[in-house]
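Asker: output the structure for:
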Amino acid sequence: MTKLSVNINKIATLRNSRGGNNPDLVKAALACEHFGAEGITVHPRPDERHIRYQDVYDLKAVIKTELNIEGNCQEQKFIELVLANKPAQVTLVPDVLGQITSNHGWDTIANQEYLKDVIPQFKEAGIRVSIFVDPNPKMVEAAATTGTDRIELYTEAYARGYHTNKEQAIAPYIEAAKVAQEVGLGLNAGHDLDLHNLKYFADHIPGLLEMSIGHALISDALYSGLQNTIQMYLRRLGKL
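Answerer: Prediction:
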């Protein structure tokens, strides 16, 4: 069944807005695990505007589920951070400097040689590799020849179209998922998934292993509490 990995970037954003350590990111991550999260995701950026590099070390020391570190592998400091901490999974995202949030997947054709060069650095350290891609069959096919273990489908387009025509919105993702199965890639998904669109996506995407959810989940927790919110998301995935 599909695992829920909770992205805690927004908790770090709140902490950083006042300095100090309130809310305590490690305590929040452990609470997420205690309340049922099956993984913790962080996406450190060079300006450390939310997740700080030290946070990754602190989290790795205590996380009992899977730690997933997302980020731009074109930054040498990111590569060094991941190799030093050896998370269960690294998700490679083609961000540019100063980008507010991830907004596109890899062009796995144009970046084929680069990805073939960088991915083995992580795999040789025993880290599962996932790369962020758009729901384009050609990009999925090309991802399979980079050496990655998984892809993460960028789901913003699905979330944007869900309320007007959910069948149309999900169609490219179903096709991409089928291609991923055919070429032997594991499948993750993330970005703008929430309590409204999550179940439909999970029910219709074959072979979906993991969903990473942060902004919507942490926002919902402001109204419903962290424990209740995580369990609501798990119920959408058929876990409770």
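Asker: use CA for all of it now, contacts and neighbours both
Answerer: OK.
Asker: list the buried residues of stretch 176-187.
Answerer: A176, A177, K178, V179, A180, L185, G186, L187 (16 or more other CA atoms under 10 Å).
Asker: what distance do you get for the second one to Y154?
Answerer: Separation of A177 from Y154 (CA to CA, to the nearest Å): 12 Å.
Asker: could you do the fifth one as well?
Answerer: Look at A180 and Y154: by CA to CA, they are 14 Å apart.
Asker: equivalent analysis for the third one, please.
Answerer: Distance of K178 to Y154, computed by CA to CA: 16 Å.
Asker: for the protein, which segments count as strands?
Answerer: For the chain, applying DSSP state E gives strands covering 3-7, 39-42, 66-71, 89-92, 128-133, 150-154, 186-190, 208-213.
Asker: format the ones you listed as CSV; extra columns: distance to F201.
Answerer: Below are those laid out as CSV (distance: least, CA to CA, whole Å):
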stretch, distance to F201
strand 3-7, 13
strand 39-42, 19
strand 66-71, 21
strand 89-92, 20
strand 128-133, 17
strand 150-154, 11
strand 186-190, 9
strand 208-213, 9
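Asker: out of those, nearest to L30?
Answerer: Evaluated with CA to CA, those place strand 39-42 nearest to L30, the distance being 9.1 Å.
Asker: outside of the closest one, which residues touch it?
Answerer: For strand 39-42, the external contacting residues (CA atoms under 8 Å, 6 or more residues apart in numbering) are 3-9, 29, 32-33, 51, 56, 63, 65-70, 212.
Asker: K116 versus the residue nearest to the spatial centre of the chain, what's the distance?
Answerer: Centroid check for the chain by CA atoms, centre = their mean gives S212 as the closest residue, at 4.2 Å. To K116, S212 is 24 Å away according to CA to CA.
Asker: which strands or helices does the biggest helix by length in the chain pack on?
Answerer: Secondary structure of the chain per DSSP state H: the longest helix is helix 166-182. Counting contacts by 3 or more CA pairs under 8 Å, 6 or more residues apart in numbering; DSSP states H and E, helix 166-182 packs against helix 137-143, helix 156-161, strand 186-190.
Asker: quick one more, to check against the first:
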Amino acid sequence: MTSLSVNVNKIAVLRNSRGGSDPDVVQAARACLDAGAHGITVHPRPDARHIRAADVHALAELTGARGVEFNLEGNPFAPPRDGYPGFLALCEAVRPAQATLVPDGDEQLTSDQGFDFQRDAERLRPLVAQLRDLGCRVSLFADAWDPRRSDGIEHAALIGADRIELYTGPYADAFQRGEQGDMLERFAAIARRAHAVGLGVNAGHDLSQENLGAFLAVVPDVLEVSIGHALIGEALHDGLPNTVRAYLAILDRVAGGQSG
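Answerer: Got it, this is the predicted structure:
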């Protein structure tokens, strides 16, 4: 069955818009775990737009006490600055179960593309090794829709990564237009290529209750989905526990259909 990791970045965005400590990121993460989420994801950025270094430590303590996965996302090439010690330094400090490397920059509103593996593989290789030495499972953000970057997916395995995370923003856009068929086939093909070289497959970005089931029904053996923006938006209407349970029900239905 696919695991659900809830990304709580948007809770931090809301908190930071007013300063102070409300809403509390750890309290929100605890509510998600109480409702059955399998893990927590955060993406600390050098600009501290949402999650801060102190949040990373607090959430590591929570997930460690609960015995659930903590997935830390970030750009390993971004240099340290005031308030941000660097992605590898954060991983060394809290030892997340999974480190997901993402090639985002300060100018990007959100992570909107995967690595160019043919270009970036050798730069990533020593960083992957360092993270694995820390005991982290390593996942690399990957495209399925752009052949300029997806053609080198096999390099992720060659440099020692454990998984890729498929950037699903283009699928969500196509789904919204009712044109998801071709896009789903592209994602399924990349997933099969990843599996063929021993990589596990995660997925995330703009997945929602509306489009998640269709994605998992076609893309084979997705181990984990990381969902934040849509889940937090839906929770404004239905509450965090109910929204997390709704996602878990989708995962259960898909798993039941695949096992049947």
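Asker: out of the contacts of strand 39-42 of structure 1, which end up buried?
Answerer: 3-9, 29, 32-33, 51, 56, 63, 66-70, 212.
Asker: show me which positions of stretch 152-172 of structure 1 end up buried.
Answerer: When neighbours are counted by 16+ other CA under 10 Å, the buried residues of stretch 152-172 of structure 1 are found to be 152-159, 162, 166, 169-170, 172.
Asker: can you pull the contacts of the closest residue to T110 of structure 2 other than its chain neighbours?
Answerer: Leaving out its chain neighbours, the residue that sits closest to T110 of structure 2 by CA to CA, 6 or more residues apart in numbering is D104, at 7.4 Å. Applying CA under 8 Å, 6+ apart to D104 of structure 2 gives the contacts G74, N75, T110, S111, D112, Q113.
Asker: I'd like those as TSV, with distance to P23 of structure 2 appended.
Answerer: Listed next are the contacts of D104 of structure 2 as TSV, based on distance: CA to CA, whole Å:
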residue	distance to P23 of structure 2
G74	23
N75	26
T110	21
S111	24
D112	27
Q113	30
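Asker: among those residues, which one has the most neighbours?
Answerer: Among the contacts of D104 of structure 2, G74 has the most neighbours (other CA atoms under 10 Å), with 25 neighbours.
Asker: counterpart of that residue over in structure 1?
Answerer: Residue pairing (TM-score structural alignment): G74 of structure 2 is matched to G71 of structure 1.
Asker: H229 of structure 2 too?
Answerer: Per TM-score structural alignment, H229 of structure 2 is aligned with H215.
Asker: same check, this time on P103 of structure 2
Answerer: Checking TM-score structural alignment: P103 of structure 2 goes with P94.
Asker: contacts only, for its match.
Answerer: G71, N72, C73, Q74, S102, H104, G105, W106, F132.
Asker: out of the residues you listed, which is nearest to Y223 of structure 1?
Answerer: Looking across the contacts of P94 of structure 1 and measuring by CA to CA, the closest to Y223 of structure 1 is S102, at 25.6 Å.
Asker: so what's the closest one up against?
Answerer: S102 of structure 1 neighbours (CA under 8 Å, 6+ apart): V93, P94, D95.
Asker: residues near the first one, how many?
Answerer: A count of nearby residues for V93 of structure 1, using other CA under 10 Å, gives 22.
Asker: please tell me how far it sits from N16 of structure 1.
Answerer: With CA to CA as the criterion, V93 of structure 1 and N16 of structure 1 are 23 Å apart.
Asker: how about the last one?
Answerer: Here D95 of structure 1 is placed at a distance of 21 Å from N16 of structure 1 (CA to CA).
Asker: for stretch 192-203 of structure 1, the distance to its chain's centre please.
Answerer: For stretch 192-203 of structure 1, the gap between its own C-alpha mean and the chain's C-alpha mean amounts to 15 Å (CA atoms, centre = their mean, to the nearest Å).
Asker: separation between S102 of structure 1 and N68 of structure 1?
Answerer: When S102 of structure 1 is compared with N68 of structure 1 (using CA to CA), they lie 16 Å apart.
Asker: ok, back up a step: I'd say the residue nearest to the centre of structure 1 and L4 touch.
Answerer: Yes - S212 of structure 1 sits in contact with L4 when judged by CA atoms under 8 Å, with a separation of 6.2 Å.
Asker: nearest residue to the match of H229 of structure 2 in space, please, no chain neighbours.
Answerer: K10 (6.4 Å).
Asker: between the strands of structure 1, which gets nearest to L234 of structure 1?
Answerer: Short answer: strand 3-7, nearest of those by CA to CA, at 7.1 Å.
Asker: ok, average deviation of the closest one from structure 2?
Answerer: Aligned to structure 2 and superposed, strand 3-7 of structure 1 gives a mean residue distance of 0.4 Å (mean CA distance after the TM-score superposition for structure 1).
Asker: what of stretch 169-177 of structure 1?
Answerer: Mean deviation for stretch 169-177 of structure 1: 0.6 Å (mean CA distance after the TM-score superposition for structure 1).
Asker: okay, that stretch sits on what stretch of structure 2?
Answerer: So stretch 169-177 of structure 1 sits over residues 183-191 in structure 2, by TM-score structural alignment.
Asker: chain center to that stretch: distance?
Answerer: 18 Å.
Asker: regarding structure 2, what is its longest helix?
Answerer: helix 240-259.
Asker: show me what counts as buried in that helix.
Answerer: L240, P241, T243, V244, A246, Y247, L248, I250, L251, D252, V254, A255.
Asker: now it, how far from the centre of its chain.
Answerer: With CA atoms, centre = their mean, you get 18 Å for helix 240-259 of structure 2.
Asker: hmm, who's touching that helix?
Answerer: In contact with helix 240-259 of structure 2 (CA under 8 Å, 6+ apart) are residues 1-4, 28, 31-32, 34-37, 209, 212-213, 216-217, 231-232, 234-235.
Asker: mind doing that once more with 10 Å?
Answerer: 1-6, 28-38, 208-210, 212-217, 220-221, 225, 227, 230-238, 260 (CA atoms under 10 Å, 6 or more residues apart in numbering).
Asker: residue contacts, the aligned residue in structure 2 for L81 of structure 1?
Answerer: Superposed on structure 2 with TM-score structural alignment, L81 of structure 1 falls opposite L90. When contacts are counted by CA under 10 Å, 6+ apart, L90 of structure 2 touches P44, A53, V56, H57, L72, G74, Y84, P96.
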